[in-house]
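Colleague: Curious how this folds, go ahead:
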Amino acid sequence: MNLKESTLRFIKQCRRVLHVSKKPDKVEYINVAKITGLGIIVIGIIGFIISIIAQLLGA
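Modeller: Here you go, the predicted structure:
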């Protein structure tokens, strides 16, 4: 397969994905934002706890 064929195949795949995808509505967008925010908070809390434990152990 040469460069031209692989490029055309890639473009076809991109067009298919764009055709199938849709813009999220307001409710879906808010839900994704809430889940993402919650994940960031949880990771921050875990990092904070690890930092506190490391300081208590004198590392």
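
Colleague: make it CA atoms for all contacts and neighbour counts henceforth
Modeller: Fine.

Colleague: what about stretch 13-32, start to end distance?
Modeller: 26 Å (CA to CA, to the nearest Å).

Colleague: ok, F10 - how many residues close by?
Modeller: F10 is flanked by 12 other residues according to other CA atoms under 10 Å.

Colleague: Please generate a structure for the following sequence too, so the two can be compared:
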Amino acid sequence: MSFGESMNRFFRECKRVLKVAKKPSGEEYVNFSKITAIGIAIIGVIGFIIVLIAQIAGL
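Modeller: Predicted coordinates:
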């Protein structure tokens, strides 16, 4: 498969995905935002706990 054929196939697949994709509703967007915020908060808390334990242990 040549580079040109490969790029042509890639663009056809991208076009197909964009046709199937839909804009999320307001409710879906809010739910996705909440889940993302909770995930970021959990990662932050875990990092804070690790740093706190390291400072207490004197590492």
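
Colleague: Please state their TM-score.
Modeller: Aligned and superposed, the two chains score 0.97 in TM-score terms (TM-score structural alignment, normalised by the length of the first structure); 59 aligned residues with a CA RMSD of 0.5 Å.

Colleague: Compute the distance between G39 of the first structure and V32 of the first structure, please.
Modeller: Distance check for G39 of the first structure against V32 of the first structure: by CA to CA, it reads 11 Å.

Colleague: now do V20 of the first structure
Modeller: In this view, V20 of the first structure and V32 of the first structure are 19 Å apart by CA to CA.

Colleague: So the two - more neighbours on which side?
Modeller: Neighbour totals were compared for V20 of the first structure and V32, and V32 leads with 13 against 7 (other CA under 10 Å).

Colleague: Now the helix ranked longest in the second structure: buried residues?
Modeller: Criterion DSSP state H: the longest helix present in the second structure is helix 26-57. Going by neighbour count (16 or more other CA atoms under 10 Å), nothing in helix 26-57 of the second structure comes out as buried.
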